[in-house]
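A.B. asks: A structural model of the following input is requested.
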Amino acid sequence: MGAIVVIGAGPAGRCVVDRIRAHAPQPGGGRVVEVHVVDPHALGTERSSDAGPAVRDPSCGVRVRVHHDRAVRLTESAGRQFVRLLGGETLEADAVVLARGRPGIPTGPAEREEAVFADRHDLLYLPGGPDQEHGLESVPAGEPVLVRGAGRAFAGLLAPLTTGRGGRFSQGRRGELVYLPGGFEPLLYVGSRRGVPHHARPGYRLTGGTRPRRFAYEGDARQATAKELAYAYYQELFTAHPSRTKTTWAKFGPAFARAEQGGKEMRALVTKSVPRFADRLHLDRLERPLRGVRFGDLAGLQRWMHGYLAADLERRADPGFSPDLALIRALLDARPRMAGDPWFEGLFGLLADGPSLVCQAELHALARAGVVTFIGAEPRIEQDDGGWRANSLTVPGVTRARALVETRRPRSGSAHCADPLIADLYARGECREAAGLLAVRVPDGRLITGHGSVHGRRFALGSLAAGDTGSDGSATLPGRADAVARAVLSQVFGALVHAAA
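C.D. replies: Okay, the predicted model is just below:
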């Protein structure tokens, strides 16, 4: 009999258990799977430290046992996994799936200072973290609110503060999405390191059969990775859209591989072979679109941002720009060995960890409606007697507010997270951080260790796992859970499992 521990009974945990049931071998010959679900707040059962009743699935040979307890430590011996629970029990398993929500980060000195300042002056300060959503009800309606960060967490707070307060989206005369305020929204002034939100996830698939290629580091992993990204991008362009190039991939590919990344020879090759500027890859421009750009006033920056968002929506919906998706696939391929590198993680977040096309269109509508205003790159937010003031080199002037919301990903990451199990794994070098989350191999969710190897018996899924954004074409949680369940069962039984009926 095989044993699996799933830590977390939220959407990710429930989904992976469902897929384990679907793919588990038929009963017989001792091929029974026992799944232990560990969560102190598991739905549908009484809260206690005792294991719940075993639920048997007669069609797939699966027994599920719920433990209303918290997992606090994960160790292994001779390949066996041992999960220690807060109540004292230890579960032994063939494989473990970490499916809890994103781990919290203890408040740091800067956050504590802002909280003290807010309390002293009767202001509102919401630090980042999984509990932030409970404080959004306190965000004042109709007043300026500074938001620091424009990534994934920023996208997540928009709905509670807009449609969650009575607003709604409608279709405009030209088919565009329009936001109709409910009258209780705050006025969000958003600044971030780049000054722009993450790109939307593409709404199409690859057509050119791109295959990742790795280049020798030669002492610079970033340069090698940048070349791999560009190689994948141009391979898709030349093979899927040959009418937009002046030569063939058979000629361009080898010449590109020989050229130095970003060097004169490579630039000349691309300019000669790819006539349209829009078809050429400029990683530096993608990474810092507002670098060196200055506007005369805030209104000028908003006009530019509206165009930026419109162009992103158009490009991410048009299969003619499938090289963008090839670039994302290359980012996913490189992540296991580049996880934790600030340059790579920033690029990954910008290009591969963004919202859906629908959510990006909603952000565009909110910006046009004046609910969201962008204040530029590298904002400097300081305290003053009346609240906070923010300014940026992108645009002159100062924005003031009596409320500040943090949506930046914490930089302290796994080593300092409030989850003792994950913090302990990190301290022992048994997991690797990726932008504050757990680095995993996509799509099977195997945990990547601190040394860069892939752990065969540990998996992570859901919002605490880096790369679980679906940019590889299987965006949905069921798709990711399905891949994880198959990999877990293959590991447990040492053989391929049958497909679900």
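A.B. asks: Could you use CA atoms for every contact and neighbour count after this?
C.D. replies: Noted.
A.B. asks: Now do the contacts for the residue nearest to the spatial centre of the chain.
C.D. replies: The residue lying closest to the centre of the chain (CA atoms, centre = their mean) is Asp353, at 4.2 Å. By CA atoms under 8 Å, 6 or more residues apart in numbering, the contact set of Asp353 is 152, 198-199, 201, 467, 469, 471.
A.B. asks: Any quick ChimeraX command for the buried ones out of those?
C.D. replies: The following ChimeraX line selects those of these that are buried, judged by 16 or more other CA atoms under 10 Å:
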select :152,198,199,201,467,469,471
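A.B. asks: Just the contacts of Asp353: which are in helices?
C.D. replies: Applying DSSP state H to these, the entries found in helices are Arg152.
A.B. asks: Surely Trp388 touches Val405?
C.D. replies: No: using CA atoms under 8 Å, Trp388 is not in contact with Val405; the gap is 11.1 Å.
A.B. asks: how about Ile105, secondary structure?
C.D. replies: coil (DSSP: H, G, I helix; E, B strand; the rest coil).
A.B. asks: With adjacent residues omitted, what lies nearest to it?
C.D. replies: Cys417 (4.4 Å; CA to CA, 6 or more residues apart in numbering).
A.B. asks: before we go on, could you also do this sequence so I can check it against the first one:
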Amino acid sequence: MSAVPSLPTVVFVGGGPRTTGTLLAIAARLREAGTPPADRALDIHVVDPYPAGPGRIWRSEQPEQVWMNNTSDQMTIYADGDPHVPGALAGPTIADWIGEGGKFIPRRDAAIYLREAFDKAVAALPPGVTVTEHRAKSVSAARSETPDGSRTIRLDDGTKLHADVTVLAQGYLDVRQDGAAHPGHTPPGYTVDQDFSHLPAGEDVLVRGFGLAFIDLMMMLTEGRGGRFAWEDTPIDSQLIPEYHPSGREPVLWVGSRRGVPYRSKLPDGPPQVTPRYLAEDVLARLPRTSGGVLPDGVLESLLNAEITDAWYVTLAESGVAESGRISLTVDEIHTLVDPWVDGFIAGDRDGAQDLRAKALQILEAAVPDPEDRLDLERLDRPFADREVDGDAVEDAVEDIVVANLRRVASRHFPQDGALYSTLVTAFFAAGSLAAGGALSAADQQYVASLASTFSYVCSGPPPERLANLVALHRAGVVRFLGPDAEFRTLPEGSPHRYASSSVSTSFTDRPVEVAADRLVDARLAPLSADRLTDDLLSGLLAEGEIVVKERGQSAVITVDPDDRVVASDGSVADSLFLIGPTSSSPVIGGFGRPNQATQVFPANDALAATVLDTALTRDASATRSRELRSARS
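C.D. replies: Sure, this is the predicted structure:
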């Protein structure tokens, strides 16, 4: 057995940005409290096979073609600009650190920035607090036989660590694939860690998924194989689309998805900060609830629709375009249209509220003559839903949609797009917080799961340069488009190829030609699944009933309480076992925040730091307490 140290010990399993941000918060809190006395010192261990700071996702050993999808001046690991985290350690944004803002940079360029932040956190800790880094993988976290809640963390190099407090921060998890491996099939996973050397030059490859994982794959198999993008060589769309010069080593990528188009471009200037009007705490407090604190079905969707509508048209009215005739309503007039329908929903008059909403939308549409200035989230989210396309013309139709998006972004003529982005982000976190607090019905939880898809499509897209690269590759014949509602299937033995794809979309006036190939790539992260976890530590906790994996939409999450403590299968909550990151049921997913803005992540890091310190520095015999499962995040 591992020896029990004399100092309280905290073990972080995973050393990426969330752990780094939490260590910065711990350092700030201990600095405020002054140097702890000798009997209140602390021993911290960080376990990760990758360097602490960047961790796996942001490590330096990855292709330069894999970019961040935010500009450098929109990202920081330091919380000093967040008004809700006073006393935070100060540090530079990524833009300040590299000396250049407004650029999308390779993900690996942030590795040194994050490592320096980790080192800064360690250096800021007072005497008596030590940090030890272990370049290893944690394989188990067994409870001790004592009632103090401590654990023994076993590493794959044979090391055993005593932990009074354990914080699980492994980030995105790999999962085992169902059934036997299929020849030529690359299953879902983190693109950088997958081997695509088996994809031969010039051969057709089917790709399922059109999100960021596809963009990374596309760049690794083109520019990463020696191809070159030349902006100066094309007179057409010279400000938007480069010309691609192939190396001859590229496969031909046939990409398809449900929407049939890539995620929307990121805004190069960054989104504006918005203050919620209808998803605000005071409005949410007025909503009727059941005796269990659950909101009536549909209320969340109604408030979100109102929030987006109001923000879109108010931004248009405030942007100075009213004089040009793009909108004929004032801000107050817009509020007067939207407020009553929200009041109706709050009062429980759904039919009346729906009538008011319909009338308001009619007035708003009439006040905005240009359809490109109007809000049509359904058309934006499903660009093929209201159009018919000849099957042979689907590739041109996809390219037209991408180029139109690029022109819109480049024009900087549509400030309401930024408002939509920011409002969706705010609404997504508000919905996640309501879900975590058990306030959403089953129907609204499903709505939140569907909202996640729209959120990713609008808010988590690639840099505009990457969409320009996509168009250039399509024009060069290296990337081909399957269109919307693409279905992929394995062909029976004896067929000339292993896989085939075709579209079942009703948007087509005739069925597109079926594409068959010997190779299929699933360009997406694998959804979390309880029975397919590859993380030995989490699998062990699951087998012991110490964690619960709950389905959420097409994936799953590990249930935690509002303090990020894991919830066991019997509903109890262990005082000293925490879990954070994208696998958690918490709405806080990322590790970075926007500079000089109120964020979700930095207050969460600060709260976790306070709880971890309180738990570690006040060890006693009552380490495990039980709470009702309804207090846990769902």
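A.B. asks: What does the TM-score come to for these two?
C.D. replies: Overlay of the two chains. TM-score (TM-score structural alignment, normalised by the length of the first structure): 0.76; 464 aligned residues with a CA RMSD of 4.4 Å.
A.B. asks: if we can go back for a sec, now for the residue nearest to Ile105 of the first structure: what does it line up with in the second structure?
C.D. replies: With TM-score structural alignment as the matching criterion, the partner of Cys417 of the first structure in the second structure is Leu533.
A.B. asks: Any chance of the contacts of Asp353 of the first structure in JSON lines with distance to Val66 of the first structure as columns?
C.D. replies: JSON lines is the format used below for the contacts of Asp353 of the first structure (distance: CA to CA, whole Å):
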{"residue": "Arg152", "distance to Val66 of the first structure": "32"}
{"residue": "His198", "distance to Val66 of the first structure": "38"}
{"residue": "His199", "distance to Val66 of the first structure": "39"}
{"residue": "Arg201", "distance to Val66 of the first structure": "36"}
{"residue": "Gly467", "distance to Val66 of the first structure": "28"}
{"residue": "Thr469", "distance to Val66 of the first structure": "28"}
{"residue": "Ser471", "distance to Val66 of the first structure": "32"}
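A.B. asks: Out of the contacts of Asp353 of the first structure, flag the one nearest to Pro186 of the first structure.
C.D. replies: Set against Pro186 of the first structure, the nearest of those by CA to CA is Arg152 (19.2 Å).
A.B. asks: returning to that earlier point: wait, the residue nearest to Ile105 of the first structure touches Arg102, no?
C.D. replies: No: between Cys417 of the first structure and Arg102 there is no contact, the gap being 9.7 Å when judged by CA under 8 Å.
A.B. asks: Quick one: residues contacting Val402 of the second structure.
C.D. replies: Counting by CA under 8 Å, 6+ apart, Val402 of the second structure makes contact with 261-262, 467, 471.
A.B. asks: Now, those that are in strands?
C.D. replies: Among the contacts of Val402 of the second structure, no member falls in strands (DSSP state E).
A.B. asks: which of those residues also appear as contacts in the first structure?
C.D. replies: Retained in the first structure: 467, 471, out of the contacts of Val402 of the second structure (criterion both residues aligned by TM-score structural alignment, their matches' CA atoms under 8 Å).
A.B. asks: ok, the match of Cys417 of the first structure to Arg154 of the second structure distance?
C.D. replies: 18 Å (CA to CA, to the nearest Å).
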